[in-house]
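Engineer: Got a predicted structure here, sequence first:
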Amino acid sequence: MSYAKTAMLLALLTAIFVAIGGLAGGQTGMVIAFVIALGMNAFSLWRSDKMVLRMHEAEEVDERSAPEYYNLVRELAARAELPMPKVYVLHNPQPNAFATGRNPQNAAVAATTGLLETLSHEEVAGVMAHELAHIKNRDTLIMTIAATIGGAISMLAQWLQFHALFGGNRNNSGGAGILATLAAIILAPMAAMLVQMAISRSREYQADRLGAHICGNPLWLSSALYKIAGMAQRIENPSAEAAPATAHIFIINPLSGRGIDNFFSTHPNTENRVAELEALAREMGVTSYRSAPTPTASPSAGPWSGGAPSGGRGPWG
């Protein structure tokens, strides 16, 4: 159902693009806008992992610098039948995490120090399983396709605005044409944005479900989501505030402290996600937080503490 919904939303986004392209009055202009938007997003997709990780000043860790955290990701990746992704830590007090990369062979997962220091081992496992689910589902590719079409729509709307400002509608017959142009300039980009957000929300539900199967217990992820959502309201994420366009890649909206309305959110309501996970737990016969075997590593120590310097706060000092 989630894949069908995503396909329908992509089809709707394409329909908006075709409609505004036709209104722009030229197949040539539509093709040029699409090619430019495609080129920009193709470059972003090819370099997305490095660009995003650089924006958030992520530090790569390995088996020596963060053995328990790294080994947890490796075990979960094996369960998901995925290549081992690169593993990063973000020096950020807000608990959060994301995945990036154009395909499973060129993927990376990242967790903030806030997440590693405040969540239990099982909750971290649930979060990282969710991020690996995004990689397995190729959600980065899906969102890039959506961004490509959305970018083309925005470019066509800007062209229409420029055309209207400089007298391109002087020969337009009647007010209906003017109203249609104004509607395209104002409403089409907004509609495209809302459809992109809906696609993102749909992929989050799917990643929750698959991630729960990867880690073995949906309640680990539901508990983590509650904690992250509550703390994200109180703890600012400076790097996300500086690059709000990356907000959709995080497991919980990192900008939620700014009170973004749910209608414009790239993430589903946390209570709805938790309800879905609790229903899945009943389907799987999971009756408690301890119903599934804990992935390798001591829960009391946490998946990040091994190999820490004597100062004591993990591989980030």
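Structural biologist: Alright, I've got the coordinates.

Engineer: going forward, measure contacts and count neighbours with C-alpha atoms only.
Structural biologist: Fine.

Engineer: now the strands: where do they sit in the stretch 201-317 of the chain?
Structural biologist: Counting by DSSP state E, counting those that start in this stretch, no segments of the stretch 201-317 of the chain form strands.

Engineer: For it, which segments count as helices?
Structural biologist: Ranges of helices in the stretch 201-317 of the chain, per DSSP state H, counting those that start in this stretch, are 218-232, 238-242, 270-284.

Engineer: Output those as TSV; include the columns distance to A37 and mean neighbour count.
Structural biologist: TSV is the format used below for the helices of the stretch 201-317 of the chain (distance: least, C-alpha to C-alpha, whole Å; neighbours: other C-alpha atoms under 10 Å):
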stretch	distance to A37	mean neighbour count
helix 218-232	33	22
helix 238-242	23	15
helix 270-284	33	16
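
Engineer: wait, which of the ones you listed is closest to A146?
Structural biologist: Nearest to A146 among the helices of the stretch 201-317 of the chain is helix 238-242 (21.0 Å), distances taken as C-alpha to C-alpha.

Engineer: chain center to the closest one, what's the gap?
Structural biologist: Distance of helix 238-242 from the chain centroid (C-alpha atoms, centre = their mean, to the nearest Å) equals 15 Å.

Engineer: repeat for stretch 51-66
Structural biologist: 18 Å.

Engineer: can you redo the helices of the stretch 201-317 of the chain as TSV with distance to N96?
Structural biologist: Below are the helices of the stretch 201-317 of the chain laid out as TSV (distance: least, C-alpha to C-alpha, whole Å):
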stretch	distance to N96
helix 218-232	7
helix 238-242	11
helix 270-284	14
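
Engineer: try it against this one:
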Amino acid sequence: MSRTRFAPDRGLSARMTVTIFLLGLLYVAFMAILIAVGVQAVTVLVIAAGLLLVQYFFSDKIALFAMHGREVSPEEAPELHGIIDRLSAMADMPKPRVAIADSDMPNAFATGRNQKNAVVCVTTGIMRRLDASELEGVLAHEMSHVAHRDVAVMTIASFLGIVAGLMTRFALYTGLGGRRDSNNGPPIGLIIFLVSALVYAVSFLLTRALSRYRELAADRAGALLTQRPSALASALVKVSGDIARIPTSDLRQAQPFNAFYFTPALSGQSVASLFSTHPSLERRLDQLAKISATLGR
């Protein structure tokens, strides 16, 4: 984590390290199995590495394009820039670029591989629903993601899942599914498919667990920076409640971007916590209540 005044989170750092280490072990084992069954994985690795580099270096542009966000000047959004200016000064970090997405979905996100390339984006829906202190709490949460370099870490963590998915397609498209080894053993493609599916499932669960903790860490760091955990809690309640009233079709379109958002777009159906990108609203509010009690507010 770069030096800022955001509260350090050793738990987050430890979880990031452990997750990357476990994913690295999984990657080595995956490659060893593929080599053992005689698969030439160079092409897949080159493609996966290329996708990773594109995602890493252009994550800010990709996210803004996908979510229809546009950068705005201080003249276009003076209040929003004012909050970002204040938070940047409080956190002693470079000011990120500021963007707005024209969407009624009340949400916000931050992206960019480091502080110098970061962008914080809010939707018109969240700006309309929250007051200044609540919006400041949300933006402090998003800027803590930038300070902790969450985007870079999650991009790297997703690499193994990309490789596993590409290997599965490689086996299907090249006809390995029906090809047997020299000893008339099981089809090579079947082995690749099963191993890839297992690797993808494990990497998926590891990255989702890390994603949930980083959201709690961002809540904590943002609340401690502003010293107003109640404002962030109020924003969470408002945003979560209003999202439940968004049309289902709009929610489904937004769900692929849940990992980026301040709070996930859910269609009202229960989602197993094991597969969620975010902790439950109750857990987030409970943490903020404890912080508020500690601060005496």
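Structural biologist: Right, received. Where do you want to start? Computed from a predicted model, the values in this text were never measured in an experiment.

Engineer: Just give the TM-score of the two.
Structural biologist: Superposed pair, TM-score by TM-score structural alignment, normalised by the length of structure 2: 0.85. Supporting alignment: 286 aligned residues with a C-alpha RMSD of 2.7 Å.

Engineer: Trace F58 of structure 2 over to structure 1, please.
Structural biologist: Matched by TM-score structural alignment, F58 of structure 2 corresponds to R47 in structure 1.

Engineer: so which of the helices of the stretch 201-317 of structure 1 comes closest to G25 of structure 1?
Structural biologist: helix 238-242 (37.6 Å).

Engineer: which residue lines up with S203 of structure 2 in structure 1?
Structural biologist: Here S203 of structure 2 is matched to A192 in structure 1, going by TM-score structural alignment.

Engineer: what about its match, how many neighbours?
Structural biologist: 26 (other C-alpha atoms under 10 Å).

Engineer: that older thread, assumed the match of F58 of structure 2 was part of a strand.
Structural biologist: No: read with DSSP: H, G, I helix; E, B strand; the rest coil, R47 of structure 1 is helix and lies in no strand.

Engineer: List the residues that contact it.
Structural biologist: With contact taken as C-alpha atoms under 8 Å, 6 or more residues apart in numbering, R47 of structure 1 is in contact with G101.

Engineer: Relative to I251 of structure 1, how far out is it?
Structural biologist: From R47 of structure 1 across to I251 of structure 1, the span is 21 Å (C-alpha to C-alpha, to the nearest Å).

Engineer: Just tell me which of the helices of the stretch 201-317 of structure 1 ends up closest to Y205 of structure 1.
Structural biologist: Closest approach to Y205 of structure 1 among the helices of the stretch 201-317 of structure 1 is made by helix 270-284 (6.8 Å; C-alpha to C-alpha).

Engineer: chain center to the closest one, what's the gap?
Structural biologist: 20 Å.

Engineer: tilt between that helix and helix 218-232?
Structural biologist: Per axes from the mean of the first three to the mean of the last three C-alpha atoms, to 10 degrees, the angle that helix 270-284 of structure 1 makes with helix 218-232 is 170 degrees.

Engineer: Can you give the contact residues for helix 270-284 of structure 1?
Structural biologist: Here helix 270-284 of structure 1 makes contact (C-alpha under 8 Å, 6+ apart) with 205, 208-209, 212, 217-219, 221-223, 225-226, 229, 287.

Engineer: List the contacts of the aligned residue in structure 2 for T112 of structure 1.
Structural biologist: Counting by TM-score structural alignment, T112 of structure 1 corresponds to T123 in structure 2. When contacts are counted by C-alpha under 8 Å, 6+ apart, T123 of structure 2 touches I100, A101, D102, S103, D104, M105, P106, N107, A108.

Engineer: rerun at 10 Å
Structural biologist: Contacts here follow C-alpha atoms under 10 Å, 6 or more residues apart in numbering; on that basis T123 of structure 2 touches 67-69, 99-109.

Engineer: Check G137 of structure 2 too.
Structural biologist: G137 of structure 2 touches 83, 87, 143, 219, 222-236, counting by C-alpha under 10 Å, 6+ apart.

Engineer: With V146 of structure 2 instead?
Structural biologist: 1-2, 93, 96, 110-120, 140, 152, 218.

Engineer: cool, A36 of structure 2 as well?
Structural biologist: Neighbour list for A36 of structure 2: F30 [criterion: C-alpha under 10 Å, 6+ apart].
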